[in-house]
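In: Predicted model and sequence follow; I will ask about them next.
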Amino acid sequence: MFTHRYTFRACKQFSELQEGPSMLYNKHSFHHHACKLKGAQSVFSDTPWSHPHGGNKISKLLEAQSGFSNAPWSHPHGGKDNSKFPQALSRFSNTPWFHPHGGKRFSQLHGIPSTFNNTPWSCPHGPAKKFDGNQSASFSVFSRKPTPPPKVESDEVVSLPFFDDTLLLANNVITHMYVYDTVLDAEKLSDSLERLAQRPGWRKMSARVRKNGKGKLEFHIPTEFSETRPAISTTHVKHTTSIADHPIASRFPKPSTTPAVVATTEDFEPLLDESDCPKKLDDYLYKDRSVFGLHIYSFNDATILITHVNHSGLDGIARKDIMDAWLLMLQGREHEILSPCDFHEDPFIGLGKDVSATHRLAERKLSTFALLQWVRKNILDLAWRTPETRLVCLPSGFVEKQRNAAMKELAATQTGSEKPFVSDGDIIIAWLAKAGLSHLPPTSTRNVTIASTFSCRNVLEGSYLPLGKPYLANCAAFFNTLLPVRDITGKSLAYTAQKAREALKEQSSLSQTEAYFAYVRQSTKNKLPPMFGDSNMHFMILSNWTKANLYLIDFSAAAMTPTDKPVTARYMQAVQSPRKAMELFVIIGKDALGNYWLSGSRTKQNWDIIEAALKREDYLFENLPGA
């Protein structure tokens, strides 16, 4: 059905598998050899599994599921297909199993221990070998601890900028998925991105994340590239069918005609698993993987692009700069690509050391004790509850209508000479605040802190950053809107939108940005952002990506069939891993039809309240149960 770039090249022996059986590969089928598999049930009723060295036969192999499309597991002597192997965990750290004919890796074999202690499991291809290209880390037969790939002496070793060198960023992998109803040239896409990453100033895209002898993170930036060690880690899966025939990709939602929850992003995460997308810091430390990577799914009528990045290397605006430069490469306009800031230097090495003003919210900053109290009260959300990420569509015209109403209301109540203003983003922040508090008593006096991100590039240009140059790193802070629950739920969108606008204006000046980063610098070695409010507050995080215009990125230059029409995404989503932040909301952007797309991560129960309100056409959450 499709081909894959990589094949299985790594095998090992060991005498006991605690969480999974070994699968022995040959050219035509999979053979499972064991003397005992506890709790396993065979689906081949007349043909038991057996160990090659003799011993007890196995007659039970429970709940098996193949991860290879159209390539079911089979018994060497024939019999019924065994097509289910769920929740399987490979004991080979960072070395996934692969189907010999290509396709999705099989990386999980779970819950079936070997009891044949004196006859180790083995792979018929012999001892372990490294992967070519996107190499896996080597590992010991006797230890589960992986080791990083060997250091490449020609690599340029660069320290992370001071504010980027945190586990909070390094343990955060951001994956974007873009869906295009056009067949794009995969080779042209990968070649142009590869050439961009080899340009002076842009090589940071190819950086490999490593730890030095003291355990500190650093970037190893290649100076030489080859087919086995490309600048950008790229994979490609080619389907010969329509996207409508794919069991997962066929389910991408279309815009709704009213505000609605249209999808759960976890439903599409198997596409990320199949493409071997990184999900955690170890996926960079123990593989020869670039900090910015690409995966392409090709169908005969559509294309899915997946980009993934370790947050220690780039933020949202830096990713946008990369996308813009990539398009210029595709269009043959390389001479228009700007030279980025020198990645050898840290422009913010002195940011926050000399502060000329007190932060506007200094009196509301949580002390260490208050922060610990807040953590204690929210420990279930922070450590145990698993958030669910759902996608919301606000159809074309809805936000415009709400903004026009807000502007009219603010004009009628304005007392000063300054003309009132709120943006679409302010209105959506206010709408998300109402939605995000729909599970709380609407008359509650409990305080709410809405921590919204903003890019600091504009305010820091001239003082810390050179003018007009892309900065391929992190440069963002939070501005905080503090209001009680009852004000957000009981008052209009205009009220909360105006408060958000005022907070941004007051907290985003140069002196306030310096004061903010002084707090970051003074915090723990992990350089945590300051929190404002009180120990009993409800805390929300909002991030607005609208200015990045991600939905309007035009890949028409890569279309297999030349076209004069823009080729823009009809759907996109972003996934944060390995752990999603609770009560995190993202304004992904505005598509070509004027629809706004939002995502949020919260508990299923809290999402169900929002979804029920929207289905009742309570689009402003004014008639919630118990209100």
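Out: Received it, and whenever you're ready, just let me know what you need.
In: CA only for contacts and neighbour counts going forward, please
Out: Fine.
In: The stretch 401-550 of the chain: helices as residue ranges?
Out: In the stretch 401-550 of the chain, the segments counted as helices under DSSP state H, counting those that start in this stretch are 424-436, 457-460, 485-490, 493-507, 510-522.
In: cool, and the chain?
Out: 167-170, 186-197, 270-274, 282-285, 316-330, 368-377, 379, 398-413, 424-436, 457-460, 485-490, 493-507, 510-522, 604-615 (DSSP state H).
In: Could you give the number of residues near Pro484?
Out: Residues lying near Pro484 (other CA atoms under 10 Å) number 17.
In: Tell me the spacing between the residue most central in space within the chain and Gly589.
Out: By CA atoms, centre = their mean, the chain has its centre lying nearest to Ile174, at 2.8 Å. Per CA to CA, to the nearest Å, Ile174 is found 16 Å from Gly589.
In: cool, Thr368 as well?
Out: Distance of Thr368 to Gly589, given as CA to CA: 36 Å.
In: Out of the helices of the chain, the one nearest Leu550 is which?
Out: helix 316-330 (7.6 Å; CA to CA).
In: Buried residues, that closest one. List them.
Out: 316-323, 325-330 (16 or more other CA atoms under 10 Å).
In: Could you do stretch 512-519 as well?
Out: In stretch 512-519, counting by 16+ other CA under 10 Å, buried: Gln512, Thr513, Glu514, Ala515, Tyr516, Phe517, Ala518, Tyr519.
In: Find the residue closest to the second one in space, skipping its chain neighbours.
Out: It stands for Thr513. Among residues not flanking Thr513 along the chain, Gln507 sits closest, at 7.0 Å (CA to CA, 6 or more residues apart in numbering).
In: and that neighbour, how many neighbours?
Out: Around Gln507 there are 21 residues (other CA under 10 Å).
In: right, so of the helices of the chain, which gets closest to Arg210?
Out: When the helices of the chain are compared for distance to Arg210 using CA to CA, the nearest one is helix 282-285, at 5.3 Å.
In: what packs against the closest one?
Out: Helix 282-285 sits against strand 208-211, with contacts defined as 3 or more CA pairs under 8 Å, 6 or more residues apart in numbering; DSSP states H and E.
In: Identify each buried residue in the strand it packs on, please.
Out: Arg208, Val209, Arg210.
In: If you count surrounding residues, which of Thr368 and Gly589 has more?
Out: In this view Thr368 and Gly589 are compared by other CA under 10 Å, and Gly589 has more residues nearby, 22 against 10.
In: ok, and here's another one to check against it:
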Amino acid sequence: MWLSSRKPTPPPIVPTDLIIPFNYWDDDNTLRGLSFDVTFRFDDVLDSDKLRRALSRLLEIGNWRKHEWLGDTRPAAWLYSDSPQLSICIITFQDATLVTITFLHTLMDIMGLYSILQGWSAVLRGQEDEVPPFVGFDYDPLAGLTKTTPPQPYVFADKLLIGARRLIFALHYIFELFWYRQEEERVIFLPAKHLQRMRDSAMGELASQNISNEKPFVSESDVLLAWWTQVVLRALKLAPRRMITIRNVFDCRPILTELGHIPSTGGTLVANAAFSTFTFLSARHILEMPLSFVASRIRKSLEHQRNQEQLQALLAIQKATLDNEHHPTLFGDPSMFHFMCSNWGKARLFQVDFSAVAVGSASGIPLSERSNKIGRPSYVNVAGTKTYSTRNTGVVIGKGSAGNRWLLYTLRSMAWASIEQQLRLLSEEDGN
């Protein structure tokens, strides 16, 4: 059997066709090579038929509709495969329900999924008037940001890895994958009391060092990322002088709203609108300085880079790199260790409310013995399919109903033994 790399020939366009192209930032090789499976565990029996009909109804409302009506008499046709951009699988047990949402990263980021879940829940409650207008169906809110000259240069423009510098970085990364071939993706559970204690300590340290009138601040997310960076570096035992690039993903929808690219009175962007801030520190600084120092540097990076001017400057560089070099943009040192994390907390996955379709009082765990309410998930599992290594990257899945944090991260397999030991010591500090 001969293999062919020839792309399929698209069918002829007919008058009833509605062609919706990818937006620029939705279509690159990184996003094309990644899909997510997000599974919600509900300790209640949910009506799967009502869930299906509500989602179908959502996709009929306004610009949420991306096809003509597709009922049982007219099944969807995906032209070349049976693989849609978004699919739902619902499994109902006698005492629980699993709802898995599978989507390609080319369709949306996690805040896009949040918008779908919000709209879905509104339809389930019979409150279709609360479904936000769909933005981006025939308009790309991000497109205009790269059509004018940025008002200021990007803060790390001089650290752009291109040419020989990027080649050296690529060789370092290939060596890492070759020398440490095995990698594992694991879920990390961090009890709320541990994170609260670490943040209280960090805030106290910063307050004692403060010599200005401005009150110091670090969020729980800043502290969580700083702590996890320290945990990973202790496990990997990198050279003290090696530069560590902490890449912290943020959602730019609030900036687009400020610019008027998304209506401030409502509207939801189901697309990719996530970019990164960068923090550069040596391994020595991260491991030897207090947690408060690392967390404050992460906070300053957000304050200085998460704004209209820097976003426009970043997008200009990223677009030029993609158009001319045909690869994603990287900033830093050629020998750096690249550490990436995306915090999904604002997607509020553990607050998804499907209580409107809970069947009677059927429950696997009595309400008196659980912290999650009826119709809200007790656990959210994230998995996926990828065509490339995602080593040294991961996500904060979110905060459970009891305030505990769940993380998902991919590392060298040999690193996890040390991480397990560090987590045990953390528990022993509080006598647990």
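Out: Perfect, I can see it now. Here the structure is a predicted model, which is why all the values come from computation and not from measurement.
In: before we move on, the earlier item: any chance of the helices of the stretch 401-550 of structure 1 in a markdown table, with distance to Val309 of structure 1 too?
Out: A markdown table is the format used below for those (distance: least, CA to CA, whole Å):
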| stretch | distance to Val309 of structure 1 |
| --- | --- |
| helix 424-436 | 25 |
| helix 457-460 | 20 |
| helix 485-490 | 35 |
| helix 493-507 | 28 |
| helix 510-522 | 23 |
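In: Of those, which stretch is the most buried?
Out: Sort the helices of the stretch 401-550 of structure 1 by mean neighbour count, taking mean count of other CA atoms under 10 Å, and helix 424-436 sits at the top with a mean of 23.
In: what does it correspond to over in structure 2?
Out: Aligned using TM-score structural alignment, helix 424-436 of structure 1 spans residues 220-232 in structure 2.
In: now the matching stretch: how far from the chain's centre is it?
Out: Its chain's C-alpha centre and that of stretch 220-232 of structure 2 lie 16 Å apart, by CA atoms, centre = their mean, to the nearest Å.
In: and if you look at stretch 270-281 of structure 2?
Out: Using CA atoms, centre = their mean, the offset of stretch 270-281 of structure 2 from its chain centre is 10 Å.
In: swap in stretch 416-423 of structure 1?
Out: So, by CA atoms, centre = their mean, the centroid of stretch 416-423 of structure 1 is 37 Å from its chain's centroid.
In: outside of that stretch, which residues touch it?
Out: Under the contact criterion CA atoms under 8 Å, 6 or more residues apart in numbering, stretch 416-423 of structure 1 has outside partners Arg403, Ala406, Met407, Leu410, Ala411, Gln414, Ala497, Gln498, Arg501.
In: tell me how far the ends of it are from each other?
Out: End-to-end span of stretch 416-423 of structure 1 (CA to CA): 19 Å.
In: buried ones in it?
Out: Of all the residues in stretch 416-423 of structure 1, those buried under the rule 16+ other CA under 10 Å are Pro420, Phe421, Val422, Ser423.
In: Pick out whichever of these sits closest to Pro222 of structure 1.
Out: Looking across the buried residues of stretch 416-423 of structure 1 and measuring by CA to CA, the closest to Pro222 of structure 1 is Ser423, at 43.0 Å.
In: what's the closest of the helices of structure 1 to Phe479 of structure 1?
Out: By CA to CA (comparing all of the helices of structure 1), the closest turns out to be helix 493-507, at 5.8 Å.
In: what range in structure 2 does the closest one sit on?
Out: Aligned by TM-score structural alignment, helix 493-507 of structure 1 falls on residues 291-305 of structure 2.
In: gap between that stretch and the chain center?
Out: Using CA atoms, centre = their mean, the offset of stretch 291-305 of structure 2 from its chain centre is 20 Å.
In: That stretch vs structure 1, average distance?
Out: On superposition with structure 1, the mean distance recorded for stretch 291-305 of structure 2 (mean CA distance after the TM-score superposition for structure 1) is 0.5 Å.
In: rewinding a little: quick check: the farthest pair among the contacts of stretch 416-423 of structure 1?
Out: Arg403 and Gln414 (15.9 Å).
In: With neighbour numbers in mind, choose between those two.
Out: The neighbour comparison of Arg403 of structure 1 against Gln414 (other CA under 10 Å) goes to Arg403, with 23 against 12.
In: Now do the same contact list for whichever residue in structure 2 pairs up with the more buried one.
Out: With TM-score structural alignment defining the correspondence, Arg403 of structure 1 maps onto Arg199 in structure 2. The contact partners of Arg199 of structure 2, taken as CA under 8 Å, 6+ apart, are Val218, Ser219, Glu220, Val223.
In: wait, isn't Phe137 of structure 2 in contact with Asn63?
Out: Yes: assessed by CA atoms under 8 Å, Phe137 of structure 2 is found in contact with Asn63 at 6.4 Å.
In: sorry, back to before: same list (the buried residues of helix 316-330 of structure 1) but as CSV, adding distance to Ala357 of structure 1.
Out: Formatted as CSV, the buried residues of helix 316-330 of structure 1 follow (distance: CA to CA, whole Å):
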residue, distance to Ala357 of structure 1
Gly316, 28
Ile317, 27
Ala318, 29
Arg319, 32
Lys320, 32
Asp321, 32
Ile322, 35
Met323, 37
Ala325, 37
Trp326, 40
Leu327, 41
Leu328, 42
Met329, 44
Leu330, 46
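In: quick one: which of these is nearest to Val567 of structure 1?
Out: Comparing the buried residues of helix 316-330 of structure 1 against Val567 of structure 1 with CA to CA places Leu327 closest, at 11.7 Å.
In: What residue in structure 2 is paired with the closest one?
Out: In structure 2, the residue paired with Leu327 of structure 1 is Ser121, using TM-score structural alignment.
In: how much space between that match and Ala356 of structure 2?
Out: Distance from Ser121 of structure 2 to Ala356 of structure 2, by CA to CA: 8 Å.
In: again with Gly267 of structure 2
Out: From Gly267 of structure 2 to Ala356 of structure 2 the distance is 24 Å (CA to CA).
In: coming back round to it: trace the residue nearest to the centre of structure 1 over to structure 2, please.
Out: By TM-score structural alignment, Ile174 of structure 1 lines up with Phe36.
In: didn't its match look like it was pressed against Met108?
Out: No: the pair Phe36 of structure 2 and Met108 does not pass the contact test of CA under 8 Å, sitting 10.4 Å apart.
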